[in-house]
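Asker: have a look at this prediction, sequence included:
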Amino acid sequence: MEQTLFSSDFRLGILGGGQLGKMMLYTTRKWDIQTYVMDSDDTAPAFEGCTVFFEGDIMDYEAVMELGRQVDVLTIEIENVNVKALQDLEDEGIAVSPSAKVLNLIRNKATQKKFYQEKSLPTAPFEAMDQPDVNTSREFPFIWKSAEGGYDGKGVKVIRSAADLKDLPAAECIYEDMVDFDMELAVIVARNAKGEMKTYPVVEMEFHPEANQVEYVICPARIPEEVSKKARDLALKVSEAFDHVGLLAVEMFLTKSGEILVNEVAPRPHNSGHYSIEGAVTDQFEQQVRCVLNLPLGSTDTVLPAVMVNLVGTEGHTGNVVYDGIEEILAMDGVTPHIYGKKQTRPFRKMGHVTIVAKEIEKARELAEVVKGKIKVVALAG
């Protein structure tokens, strides 16, 4: 009889204890799978839902090796991990998903962009730099991106003149052409070790103009069917090029001329798939668990049109968090808030999200606007 994953001694390790880890634990708790989670913060969102919590730095080689040697399969919820440790664990026979090779291609944006170039995958023209150069001959405006460490809008800046380059970190980066896009899209691809692959529907993303964070994710995207097929086909090509196991969120630009360009990818559950908890037959977090444990993939079909609203800390508020207006939105049909469990808020910190489902996508989008106006993430007064 083969080893069972359920109600057994099998152990799944997760590097990172943030909200993505927490939401993966919804599935492992449902299926009674043991989970070992590592994070440097013992108040991390995934602390309470796992079987064993390790307080440790996921960038620390020895800490990752110690955790990895105690589990059967190891996965991540964030790319900023010690990849050398993952490679060594793979060499010792531990199943690591995504692999160290895939993470090395993705976590550095310059390496990632060069990969698209090598594989003839459409992407915006770019230039890789050892550090910002104020004497650039590149035409303004363009986009500066830090090669490593950027997330949630950090590490990205519009460069409108040479003066904008002066205070940037003296580290590896890319200069990227600004794309005249009509819409930002994303497709999540699921792939298990058997090579079984599925794509989720194309979603449309609307961004906050200042924080450069996603404000709304709309599923399905309001695009023609032929554009949707083109985006899903491109996402599959990207997935096949990386040869990954797990989820791959492929962010794209739909240009005004109808071209689709790959912007960047994330090899894990992603903000663009949060809607799937209420909006899809199989949510992205369960799908990630299915992928890394080499289980059959679940249906990616949409149950109802859905819009996801990010809950982020309000400007000017730092301290113990209060979700002002949450009871009002709980009284609304089709509205489900998800609170990540971070006790301290600060401006633009991701603190939760809300899913709005309706029979028609335009109705869901209208309700999302109302929800956003009713709930605020603020700090406790006093």
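Answerer: Happy to help now that I have it.
Asker: contacts, neighbours, all on C-alpha from now
Answerer: Fine.
Asker: count of residues packed around A193?
Answerer: Residue neighbour count, defined by other CA atoms under 10 Å, stands at 16 for A193.
Asker: now the strands for the stretch 51-200 of the chain?
Answerer: In the stretch 51-200 of the chain, the segments counted as strands under DSSP state E, counting those that start in this stretch are 52-55, 73-76, 95-97, 126-129, 142-146, 156-159, 173-177, 181-191, 197-199.
Asker: putting a second one here so we can go through both:
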Amino acid sequence: MKGEVKLGILGGGQLGRMLLQAGLDFNLYTLILDPDENAPCKDLCNEFYVGNFRDFDTVYEFGRNCHILTIEIEHVNADALEKLEEEGVKVYPDAKTVRTIQDKGLQKEFYKQHNIPTADFRILKDKQELQENLSFLPAFQKLRREGYDGRGVTRLASEADLGKAFEEPSVLEKLVDFEKEISVIVARNAKGEVSAFPMVELSFHPEHNLVDSLFAPANVSEVLQQQAKEIAMRVISSFEMVGILAVEMFLTKDGQILVNEVAPRPHNSGHHTIKANFTSQYEQHLRAIMNLPLGATDIQSAAVMLNLLGEPGHDGEAAYDGLQDALAVPGVYIHLYGKKFTRPARKMGHVTVLGESLEQAQQRAESVKNVIKVKAL
């Protein structure tokens, strides 16, 4: 790297915060754009701007001051990214990839065009077209745009569920009889070097439909782990994407691996890598977008990651109970996201629990998972 590198990040939430923490080791000059004046990144970057990352002019003017521009959320203005690319700013992921991933319909069609295994689906314009596809149920209906952390997704078992169906353009995705939900984080730099982290197993919150915990390594055969890794590498290579990509997949009961969705940024399913792997997903993303050699992804320790969510009935300035008791357990590491205010089910932090074996990490995680409570003052 020659001279000071100005890295711009669209989004100042917890993913941006952990990206900034990794960026300190590279002497990066960092700029953040976020609509929240109290965003977790506010006091950690060199320059912080309050603004809408969905607005063309705001993103364009922000990006003009950067050598490299990246994202920590995919719901950004892709037209502005494209113009910045044309003017010589290195934008990772590129506008074309962001546009495809922003639209779940385009994303599913992309998998089909590139022979990437995924669940059967239908593209729907409106609720009337859903009526014409009742024979396809049971299925999940997903809004084509703006779905995030379980929002914009509804399960339709039969015609009786049509009352909760979406009116807007959507994807109807065949219900998969899966054994496990899994994820592989994969990275690619501009030289085309690709490297994947070991597969993890995901557990989802039954009410909020977001990741509740994960287990690393996943408890599956070496053959299936390798197969999932190869699929993830094929996905990022098909996009010709530079950066880090989270590939969420289903392992079906008959042993198939199907791609569910992807996220072109650091992801909840890679938080544990900060403590458990030789290279974290955040450092790997920086290495990729700066076109540096990718780091070793090997596991140093088995791990369980627990999300810390705002407690039900608590809305206001955040307070944390149980930190001392949790930290008294060996192998427990707490990461708080610097969010000033909590609300029910808001992601406020995560806990990584390490062990000499996955069983030991799981036992330790079980002893602390209900100890920490995020409440309002």
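Answerer: Everything's here; your move. Keep in mind the model is a prediction, meaning the values are calculated, not measured.
Asker: so what number do they get for TM-score?
Answerer: The pair, once superposed, lands on a TM-score of 0.97 when counted by TM-score structural alignment, normalised by the length of the second structure; 375 aligned residues with a CA RMSD of 1.2 Å.
Asker: nearest to H274 of the first structure, out of the strands of the stretch 51-200 of the first structure?
Answerer: strand 181-191 (10.9 Å; CA to CA).
Asker: and what about A246 of the second structure, helix, strand or coil?
Answerer: Counting by DSSP: H, G, I helix; E, B strand; the rest coil, the backbone at A246 of the second structure sits in strand.
Asker: ok, now which ones touch the equivalent of it over in the first structure?
Answerer: In the first structure, A246 of the second structure lines up with A249, judged by TM-score structural alignment. Neighbouring residues of A249 of the first structure by CA atoms under 8 Å, 6 or more residues apart in numbering: A186, V187, I188, V189, V265, A266, P267, R268, P269, H270, S272.
Asker: which one in the first structure is aligned with R64 of the second structure?
Answerer: Counting by TM-score structural alignment, the partner of R64 of the second structure is R69.
Asker: just give the nearest non-adjacent residue to the one residue sitting closest to the centre of the first structure, would you?
Answerer: By CA atoms, centre = their mean, the mean C-alpha position of the first structure lies nearest to H270, the distance being 2.5 Å. Nearest non-adjacent residue to H270 of the first structure, counting by CA to CA, 6 or more residues apart in numbering: A249, 6.3 Å away.
Asker: so the spatially closest residue to V52 of the first structure that is not a sequence neighbour, which of the three states?
Answerer: Beyond its immediate neighbours in the sequence, the residue positioned closest to V52 of the first structure (CA to CA, 6+ apart) is Y36, lying 4.8 Å away. The three-state assignment at Y36 of the first structure reads strand, by three-state DSSP.
Asker: and the aligned partner of Y36 of the first structure in the second structure, how many residues sit next to it?
Answerer: Using TM-score structural alignment, the partner of Y36 of the first structure in the second structure is L31. The tally of other residues near L31 of the second structure (other CA under 10 Å) stands at 25.
Asker: just give the nearest non-adjacent residue to I334 of the second structure, would you?
Answerer: Counting by CA to CA, 6+ apart, I334 of the second structure lies nearest to V351, which is 4.6 Å off, once chain neighbours are set aside.
Asker: counterpart of that neighbour over in the first structure?
Answerer: Under TM-score structural alignment, V351 of the second structure pairs with V354 in the first structure.
Asker: residue contacts, its match?
Answerer: Contacts of V354 of the first structure by CA under 8 Å, 6+ apart are M308, V309, N310, L311, V335, T336, P337, H338.
Asker: quickly find the element holding the first one.
Answerer: When secondary structure is defined using DSSP states H and E, the element that contains M308 of the first structure is strand 306-312.
Asker: so that strand corresponds to what in the second structure?
Answerer: Counting by TM-score structural alignment, strand 306-312 of the first structure corresponds to 303-309 in the second structure.
Asker: mean shift between that stretch and the first structure?
Answerer: Its matched residues in the first structure lie on average 0.6 Å from stretch 303-309 of the second structure after superposition (mean CA distance after the TM-score superposition for the first structure).
Asker: lovely, talk soon.
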